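[1] here are the coordinates; sequence isn't available:
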């Protein structure tokens, strides 16, 4: 069960930005290879995103696992929907699905971001 305060914070995070990455560390200083890989993919695509460091808040870290029913980090959300973690994001990027998802959701990428 997600703590109501944590659930509210997650909802605010997700409604405040089109693309949110819950990660270990920050986009400038990722603290795990998986988080770094997703930051790199998002940078290649050229999409603006909000990075949230889950290492700073154990309650948020556990709350996200319960909220998303996804046990690992990073977790990428687009327009409030969980896309997945590192392997899924990397695979989607490599086969063009990530770029298509962003386009379908009306999110600017590349030179348009």
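    Thanks, I have the structure now. Predicted, not measured: the structure shown is a model, and the values here were computed from it.

[2] make it CA atoms for all contacts and neighbour counts henceforth
    Fine.

[3] Quick check: nearest residue in space to residue 80, chain neighbours excluded?
    Distances taken as CA to CA, 6 or more residues apart in numbering place residue 14 nearest to residue 80, at 5.1 Å, with adjacent residues excluded.

[4] Just to be sure, the one you found is in a helix?
    Yes. Per DSSP: H, G, I helix; E, B strand; the rest coil, residue 14 lies within a helix segment.

[5] Same question for residue 52, what's its three-state structure.
    Going by three-state DSSP: residue 52 is strand.

[6] what separates it from residue 28, distance-wise?
    Per CA to CA, to the nearest Å, residue 52 is found 11 Å from residue 28.

[7] Check it against this one:
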């Protein structure tokens, strides 16, 4: 496991909600990352409690997260160590009510 993989693994396992994104919760740097933050807010999540990782600041993390999850795009959401998906999957899960259940520990 590379240093980036180890760092990603620690982030995912030590935070309840982790969002690997471009930018941060206050200043998303792409539309998909912005949408991911809005979906979390719509689920009642205080975005100050979300661990956001700006992949633009670390190329190792930016490439490493794609390998870690076997998912090619950013953003990527993890809840309680489990990979949820990108903004499209987050939106589908939000619309069905499933994302709120996962975040609130009911799933």
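    Happy to help now that I have it. In this text the structure is predicted, and so the values were computed from the model without any measurement.

[8] Quick check: TM-score for this pair?
    Here the TM-score for the pair of chains, by TM-score structural alignment, normalised by the length of structure 2, is 0.90; 104 aligned residues with a CA RMSD of 1.4 Å.

[9] Map residue 32 of structure 1 across to structure 2 for me.
    Counting by TM-score structural alignment, residue 32 of structure 1 lines up with residue 30 in structure 2.

[10] State the number of residues packed around its match.
    Residues lying near residue 30 of structure 2 (other CA atoms under 10 Å) number 13.

[11] and what of residue 69 of structure 1?
    Neighbourhood size, residue 69 of structure 1 [other CA under 10 Å]: 10.

[12] Which parts of structure 1 are helices?
    4-16, 33-45, 58-68, 86-94, 97-104 (DSSP state H).

[13] quick one, which of residue 52 and residue 28 of structure 1 is more surrounded?
    Neighbour tally, residue 52 of structure 1 and residue 28, criterion other CA under 10 Å: the higher count belongs to residue 52, 18 against 9.

[14] Would you mind measuring from the residue nearest to the more buried one when sequence neighbours are not counted to residue 57 of structure 1?
    Once flanking residues are discounted, residue 52 of structure 1 sits nearest to residue 22: 4.9 Å by CA to CA, 6+ apart. From residue 22 of structure 1 across to residue 57 of structure 1, the span is 11 Å (CA to CA).

[15] More neighbours: the two, which one.
    residue 22 (24 against 10).

[16] What lines up with that one in structure 2?
    Per TM-score structural alignment, residue 22 of structure 1 is aligned with residue 20.

[17] what's its match in contact with, if anything?
    52, 53, 54, 55, 65, 74, 75, 76, 77 (CA atoms under 8 Å, 6 or more residues apart in numbering).

[18] swap in residue 84 of structure 2?
    76, 77, 78, 90.

[19] I'm done for today, thanks for sticking with me.
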